[in-house]
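J.: Build the 3D model from these lines:
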Amino acid sequence: MDKPDHKVMTVQKEMKEMDKKMMDAMGDKDKMYDKRFMELMISHHEGGIKMAKDAINNSERSEIKDMAKKIIETQKKEINQMEGWKKSWYQE
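T.: Below you'll find the model as predicted:
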């Protein structure tokens, strides 16, 4: 069995802390809740796209590369959808 990678474990801990910070930033339900959700989700998706691009460039497994390509495609569509909503709903 492989030994846990210290760097990975550290980043996983930091990501859990970041998830909590993102949830705290969502704030209370008010008329700007949806805007905050979209802004944070767009940032989250942009990070996922960066990771997926890295996987395409560095993975040795075709399954991982294929999944990464799907992640990029899906998350780009979702970003575009949310950007459209922000423009329509908040004149951004």
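
J.: CA only for contacts and neighbour counts going forward, please
T.: Fine.

J.: What segments of this structure are helices?
T.: Applying DSSP state H to the chain gives helices spanning 6-26, 33-58, 62-90.

J.: What residues sit buried inside the longest one?
T.: Neighbour-count burial for helix 62-90, counted by 16 or more other CA atoms under 10 Å, picks out 65, 68-69, 71-72, 75-76, 78-79, 82-83, 85-86.

J.: Measure how far it is from the centre of its chain, please.
T.: 10 Å (CA atoms, centre = their mean, to the nearest Å).

J.: ok, now stretch 57-73?
T.: Put simply, stretch 57-73 sits 16 Å off its chain's centre (CA atoms, centre = their mean).

J.: So what touches that stretch?
T.: Residues outside stretch 57-73 that contact it (CA atoms under 8 Å, 6 or more residues apart in numbering) are 48-49, 52-53, 55-56.

J.: To check against the first, give me the structure of this:
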Amino acid sequence: MSELFLDHAGALHSLNRLVADGEEQLARHTSTSPALPAAAAIAAMLQRLHATGTERIDAVRATARAAAAQVRVLRDVDEHLADELGGAR
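T.: Next up, the predicted model:
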């Protein structure tokens, strides 16, 4: 079986940075909204595009959080196995 190496700390650092970047991007994104009359067809289209941007940012944030959780699980399993085998981390 080939070995799998994952730098847990590095992966979590990168994923946490991605989550923070997503939070910052979401704050900027939601602080602005197209300022057009709601009755205009183009305004409705721009509002939909804006909402889609929010959904995309939310998806990136959720994916990064889920990935970080999985990295933590892998780290915990690695640490548990290392303890059982008496190895160093």
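
J.: TM-score of the superposed pair?
T.: In this superposition the chains share a TM-score of 0.51, using TM-score structural alignment, normalised by the length of the second structure; 55 aligned residues with a CA RMSD of 2.2 Å.

J.: could you dump the contacts of stretch 57-73 of the first structure to JSON lines with distance to Glu14 of the first structure and neighbour count?
T.: Rendered in JSON lines, the data for the contacts of stretch 57-73 of the first structure read as follows (distance: CA to CA, whole Å; neighbours: other CA atoms under 10 Å):
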{"residue": "Gly48", "distance to Glu14 of the first structure": "15", "neighbour count": "17"}
{"residue": "Ile49", "distance to Glu14 of the first structure": "19", "neighbour count": "21"}
{"residue": "Ala52", "distance to Glu14 of the first structure": "19", "neighbour count": "22"}
{"residue": "Lys53", "distance to Glu14 of the first structure": "21", "neighbour count": "17"}
{"residue": "Ala55", "distance to Glu14 of the first structure": "20", "neighbour count": "18"}
{"residue": "Ile56", "distance to Glu14 of the first structure": "24", "neighbour count": "17"}
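
J.: quick one: which of those is nearest Met22 of the first structure?
T.: For Met22 of the first structure, the closest of the contacts of stretch 57-73 of the first structure turns out to be Gly48, at 15.2 Å, with distances computed as CA to CA.

J.: The closest one maps to what in the second structure?
T.: When the second structure is aligned by TM-score structural alignment, Gly48 of the first structure is paired with Ala11.

J.: these two touch, right, that match and Arg72?
T.: No - assessed by CA atoms under 8 Å, Ala11 of the second structure is found out of contact with Arg72, at 9.5 Å.

J.: His80 of the second structure corresponds to which position in the first structure?
T.: Using TM-score structural alignment to pair residues, one finds that His80 of the second structure aligns to Gly84 in the first structure.
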